[in-house]
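Asks: no sequence on this one, just coordinates:
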């Protein structure tokens, strides 16, 4: 497709980057300076070019946006949950972009108490995010964080729920959350390094005192670790969590004595991962200790918490991954995964019962939801599948009766879940590994190679993309698209080893798995290269970037959202947010072995003089996770190297960060833009 509109051409300024006696030449390194007006001008010129190229289907894009929006119930509210005597509810109002937070005392029949109206708070801001709501034990105060940039750097405040007054000056550069001690006078909060945005310090604040007098409680000096603080569900302990990709360490303090000293739970040992939950006079520990790759459950007395006191509760099983536990007064609930599928296991503490909730297909997602009450027999969980909208369910763990509290409404008279089919199939990767693919499509499609297929994957950090329902996706399915998720290595879909097999010096398995899935869909006549599309965001953007360098001929189009594509340069710059904490995921390129391996797959370093598919790339100027200059540089280099006339588009949100637009419906516009890009390539314009 030849566009008569000429794309922007970024100037080339040679910069040589040297490491391990190797020189890399980067003509677009200068884009790494958003204070430079030339950089802003270039990003704006790319946005102008994007607008010009997409203008021919802008009306269709608006149609898609209105269609997506129309399926969503505008006047809506969350399922209430009870905590410490109050029911908490989030409501949405017709025509409003942001949530409104309420609570009701004792019963749902009591009047609403307004906590926050984010629509009012967002006025005057291009971006707005409220986070970290934390109510004091006596229910009279609430801590909250606000981000008005999109960089996930929150201003922390506390207000009275009696008078609505703000208690003290705002605290900048926090994670947005705070934890209350049991005295209703002391809060603990986490501060970020202003440059790297690493969470590295825990402070203590006494209500009524100046924030300048706040006490530094903990400083995480290892720049490969982050830190957080929370309270145990039992309300007995304040817990400081130190975390890296491969290692954990915790410190505890009785929440009744906030001026005491935190005690280390178990000193960090490289490679030892563990998480802790408190019950009665014991701590329960999910851990990979003693080679438990898929984790096991252990316990230890609360006064002797070192590793040599840990005893086994649920042993390690090679075929079952323990993902999480929920502690209740009478029950232990374990979230497990086997053969890629979620399972919820319920055990009585007295050992009289041990059973699983029943689920019956291969493309579903089930998860424990908001369970903040400790002394309850009700488990709240969520369920959906690729064909079934989300449900919120209360399950009585004694009677085994379930109550569906709410099923997601799809406001489309033509929607019937029986019109869609989901299935799980398996591709064979280059090393013989079987790779699962979850997919959904309308009934009646023919396997004749003509179906447009959107293949999505992430494949990093052990983050599993579960097969779930999306009302937005119906705009593709109803126009003939097949939507597929490639459960590639790097996630944990098939257990912890699935993650280990797609990181560090095995990262390329993520890419070869995706290519294998693409070839499988073509070989099985679901689609063909003329109708196959790839989608990935953030680390998934790295995935699709690497894939189109290696196998561009498989795809007609690609969408890379906020893509992490300049891997080597970023991982060599420890001043960039997240870099040092990522060494255990990608490797440290100051080590020549990792340097050479990263260089061999980094999308930016491996752009070639070859034909590429149509490409849409998105980013945010204030992105804290993947800096805007990575996709900007990638586009500039692709423009120079690619030998085709296919569209290459860069859309920069100049007012947001990694998560895109903050408004409930404004975010849908970004989905509509992506879908319009795909559908236009299929010549589908209605």
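Replies: Cool, got the structure. Because the structure is predicted, anything quoted here is derived from the model rather than measured.

Asks: can we go C-alpha only for contacts and neighbour counts from here?
Replies: Noted.

Asks: Tell me where the longest helix sits in this structure.
Replies: helix 37-54 (DSSP state H).

Asks: Name the residues of stretch 1-8 that are buried.
Replies: 7-8 (16 or more other CA atoms under 10 Å).

Asks: and after the longest helix of the chain, which helix or strand comes next?
Replies: helix 58-70 (DSSP states H and E).

Asks: Check the offset of that following helix from the chain's centre.
Replies: Helix 58-70 sits 26 Å away from the centroid of its parent chain (CA atoms, centre = their mean, to the nearest Å).

Asks: Now it: buried residues?
Replies: Buried residues in helix 58-70, counted by 16+ other CA under 10 Å: 58, 60-61, 63-65, 67-69.

Asks: circling back: mind listing residues that contact the longest helix of the chain?
Replies: Under the criterion CA atoms under 8 Å, 6 or more residues apart in numbering, residues 3, 5-8, 10, 30-31, 33-34, 632, 649-652, 677 lie in contact with helix 37-54.

Asks: what's the distance between the residue nearest to residue 153 when sequence neighbours are not counted and residue 646?
Replies: Nearest residue to residue 153, sequence neighbours excluded (CA to CA, 6 or more residues apart in numbering): residue 173, at 5.3 Å. Between residue 173 and residue 646 the distance, using CA to CA, to the nearest Å, works out to 43 Å.

Asks: Of the two, give the one with the bigger neighbour count.
Replies: The neighbour comparison of residue 173 against residue 646 (other CA atoms under 10 Å) goes to residue 173, with 20 against 17.

Asks: separation between the residue nearest to residue 32 when sequence neighbours are not counted and residue 160?
Replies: With sequence-adjacent residues excluded and distances taken as CA to CA, 6+ apart, residue 32 is closest to residue 629, at 5.5 Å. Taking CA to CA as the measure, residue 629 falls 42 Å from residue 160.

Asks: For the spatially most central residue of the chain, which residues are in contact?
Replies: Central residue of the chain (CA atoms, centre = their mean): residue 463, 8.0 Å from the mean position. Contact analysis of residue 463 by CA under 8 Å, 6+ apart lists 490-492.

Asks: Recalculate using a threshold of 10 Å.
Replies: By CA atoms under 10 Å, 6 or more residues apart in numbering, residue 463 lies in contact with 490-493, 499.

Asks: So which of the residues you listed wins on neighbours?
Replies: With neighbours defined as other CA under 10 Å, the most crowded of the contacts of residue 463 is residue 490; it has 29 neighbours.

Asks: Please look at it and residue 514 and confirm they touch.
Replies: No - Residue 490 is not in contact with residue 514 according to CA atoms under 10 Å; the separation is 11.2 Å.

Asks: adding another structure so you can compare the two:
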């Protein structure tokens, strides 16, 4: 139901000398200072003065000028690292198999493959009829489609059941507002109509001519309306078939794996609701599966004459699996199939003709459980504690083959077909690391446990090149996210090798606010317990220092989006622990954002952060909101990144934060704001362009360590 970084030791004295040298090089470069235009913000009788509120005027030339000046300051100040950035970029690119392709999957008579060509940034989506020996049919060449655009993303590719029509969404701004179009796969013609301001996703009804899709509110970007389009008709006349009026919910539509039902979903952080309709009767009325009840979360899967429901019903904090007859969908008819377990989180299911596959999580680790409808159940075996596994693309019911993925901190990602009957597995593909230098046996991966200030044990996944000494001299990058119940599982990164092979230790702190150790792990890191997320990270930082992995002179932290909020909080709370911090698209102006329901996605966040219109939540948010807690102290060296078109965290949050830090912070540590003037929350869209952003971030860290190549 439902991201990083060690060479030979560099002593503290050398690091300080390197820092002093750089200061001498850049002392004549003057950072920009944003104009102060005080604005008073009042709530609950409390008055906050925001001197940089005006930076939210996206169309104001003065704002653009300020962002450009910050970019110029960053570029000039880091000009001495340009060669290193280029070396890193070429190194990262050199590990990537450019003429790569996905593992084919078979669906409705066709093999589908996504492939890349040498020197090209974007994927090519293809299919072959019946056999992989059949002639390749190019559905979409995104390299051609991206020409003339600084950003391009194709999403929501959706094929009709008769294999004739492909609906797809395109975003050329990076604001996640997609334009849907339809392509005739028999003629190659793209139909002339365009449907603007959608999520990009859509689904075909069983009649192969009716397309359902989701539009967004123009201001808040909330997915609020489901439309129905008939091929051949004017999309301006498309009917709204469902309007989600509650602004704390978002809505979406899809077709069940069985293809029998169309499903409209509505969800908030804590509550779910679904409506179902026979896919072959698209003009019928959707029926509510189970009406929303605050706190009741559920997800539905259809098979045979039953519905299978993953739900937290009956206080099942870690969720359980229930079933109900096809025609009796109300919760009073639901019956337990797999009961609630306090120490096991039930995350999802995959249904096959002869098997039920359950994705679970226990003790912070992924588990895949195979349960034949007839016979004994068993788990797929995994031998280490720093891995990630998950079921993959499994569109067919009538098969013994389960496709899943596997990777660890030192093991490249693999796609595996597992025969659930014979228990034989076949590795279809392992991520190929080019360059001839990578050997996973050269790296050590560990899982260690830090003790938080309240006694809670917090796991940390670590990887480093063999041979390091735990004498406090190792550069160490600690990453975390810690929000929305998103589990930050251990994963492999070929990009990360550029740090590991230069002596960095890289680690992921599995802090509260994620769902790494179950639903309670999430519940204990949100709302009025959000500070646990921040103190967990600080305690993990103290632990790796105490264990000799690193020291404050060599410890770095990184996080993005809500993880950027984490970065903002820790530099206020414990700046002395870190030599440098990278805050990517950081959510740092918590109160002002959460009080402005015109900002995209705000209202749907109340169950995550709280509603500051309630004084209790207002006061708690104010006590940790990074922007509201900047003080006159020495902050670590900091690189802050954002995108002008970001729809998730508006650019002005990091811009305001940096502007305030410039005039308040003590000392001469570096502070940079790097704004991508053409991208949004996810950064650059091309696979190689994105590497340039990684190279900039890595060069920031390596430069602080005095590592020049």
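Replies: Received it, and whenever you're ready, just let me know what you need. The structure presented is a predicted model; accordingly, all values stated were derived computationally and were not measured.

Asks: After superposition, what is the TM-score?
Replies: Scored against TM-score structural alignment, normalised by the length of structure 1, the superposed chains reach a TM-score of 0.99; 685 aligned residues with a CA RMSD of 0.6 Å.

Asks: hmm, back to that, out of residue 629 and residue 160 of structure 1, which sits in the more crowded spot?
Replies: residue 629 (25 against 17).

Asks: any idea how far the more buried one lies from residue 574 of structure 1?
Replies: 16 Å.

Asks: Please enumerate the strands of the stretch 551-700 of structure 2.
Replies: 555-560, 580-584, 637-643, 671-676 (DSSP state E, counting those that start in this stretch).

Asks: oh, I was asking about the stretch 401-550 of structure 2
Replies: Using DSSP E, counting those that start in this stretch, strands in the stretch 401-550 of structure 2 cover 401-408, 414-419, 425-430, 443-451, 457-465, 476-479, 505-509.

Asks: Between strand 401-408 and the third one, find me the angle.
Replies: The one in question is strand 425-430 of structure 2. Counting by axes from the mean of the first three to the mean of the last three CA atoms, to 10 degrees, strand 425-430 of structure 2 lies at 60 degrees to strand 401-408.

Asks: and if you look at the second one?
Replies: Strand 414-419 of structure 2 and strand 401-408 meet at an angle of 150 degrees, taking the same axes, to 10 degrees as the criterion.

Asks: In structure 1, which residues correspond to strand 414-419 of structure 2?
Replies: Using TM-score structural alignment, strand 414-419 of structure 2 corresponds to residues 391-396 of structure 1.

Asks: contact partners of the matching stretch?
Replies: Contacts for stretch 391-396 of structure 1 (CA under 10 Å, 6+ apart): 78-79, 357, 366-370, 376-385, 400-409.

Asks: How about stretch 133-141 of structure 1?
Replies: 83-86, 101, 105, 115-116, 142-145, 158-167, 176-187, 235.

Asks: Got a quick ChimeraX command for the buried subset of these?
Replies: To isolate the buried ones among the contacts of stretch 133-141 of structure 1 in ChimeraX, judged by 16+ other CA under 10 Å, type:
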select :83,86,101,105,115,116,142,143,144,145,158,159,160,161,176,177,178,179,180,181,182,184,186,187,235
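
Asks: Translate residue 626 of structure 2 into the numbering of structure 1.
Replies: Aligned partner of residue 626 of structure 2 by TM-score structural alignment: residue 603.

Asks: Hmm, that match is touching residue 569, no?
Replies: No - the pair residue 603 of structure 1 / residue 569 is not scored as a contact, 11.4 Å apart, by CA under 10 Å.

Asks: More neighbours: which of these two?
Replies: residue 603 (27 against 21).

Asks: got the residue ranges for the helices in the stretch 501-650 of structure 1?
Replies: 508-523, 539-550, 567-571, 583-586, 592-601, 629-641 (DSSP state H, counting those that start in this stretch).

Asks: Out of those, which is the most enclosed?
Replies: Among the helices of the stretch 501-650 of structure 1, ranked by average contacts under mean count of other CA atoms under 10 Å, first place goes to helix 539-550 (a mean of 25).

Asks: in the superposition, what's the average offset of that one relative to structure 2?
Replies: Its matched residues in structure 2 lie on average 0.4 Å from helix 539-550 of structure 1 after superposition (mean CA distance after the TM-score superposition for structure 1).

Asks: Run the chain-centre distance for that helix.
Replies: Centroid separation for helix 539-550 of structure 1 versus its chain: 18 Å, with CA atoms, centre = their mean.

Asks: In structure 2, what stretch matches that helix?
Replies: Using TM-score structural alignment, helix 539-550 of structure 1 pairs with 562-573 in structure 2.

Asks: and the gap between residue 51 of structure 2 and residue 582 of structure 2?
Replies: Separation of residue 51 of structure 2 from residue 582 of structure 2 (CA to CA) stands at 24 Å.

Asks: Same question for residue 269 of structure 2.
Replies: Taking CA to CA, one finds residue 269 of structure 2 at 28 Å from residue 582 of structure 2.

Asks: which one of those two has more residues nearby?
Replies: The neighbour comparison of residue 269 of structure 2 against residue 582 (other CA under 10 Å) goes to residue 582, with 27 against 17.

Asks: Looking for the alignment partner of that one in structure 1.
Replies: Aligned partner of residue 582 of structure 2 by TM-score structural alignment: residue 559.

Asks: who's in contact with its match?
Replies: Counted by CA under 10 Å, 6+ apart, residue 559 of structure 1 has contacts 454, 456, 533-537, 541, 544-545, 614-618, 649, 674-675, 677-678.

Asks: again with residue 245 of structure 1
Replies: 224-226, 271, 273, 461-462, 581-585.

Asks: out of these, which is most surrounded?
Replies: Counting neighbours by other CA under 10 Å, residue 226 comes out on top of the contacts of residue 245 of structure 1 with 25 neighbours.

Asks: Residue in structure 2 paired with it?
Replies: Using TM-score structural alignment, the equivalent of residue 226 of structure 1 in structure 2 is residue 250.

Asks: ok, now which ones touch that match?
Replies: Counting by CA under 10 Å, 6+ apart, residue 250 of structure 2 touches 214, 216, 221-225, 243-244, 265-269, 272, 601, 604.

Asks: any idea how far the nearest residue to residue 345 of structure 1 once chain neighbours are set aside lies from residue 347 of structure 1?
Replies: Spatially, and ignoring its direct neighbours in sequence, residue 345 of structure 1 is nearest to residue 356 (4.4 Å; CA to CA, 6+ apart). Distance of residue 356 of structure 1 to residue 347 of structure 1, computed by CA to CA: 9 Å.

Asks: Please say which of those two ends up with more neighbours.
Replies: In terms of neighbours (other CA under 10 Å), residue 347 is the more surrounded of residue 356 of structure 1 and residue 347; the figures are 17 against 13.
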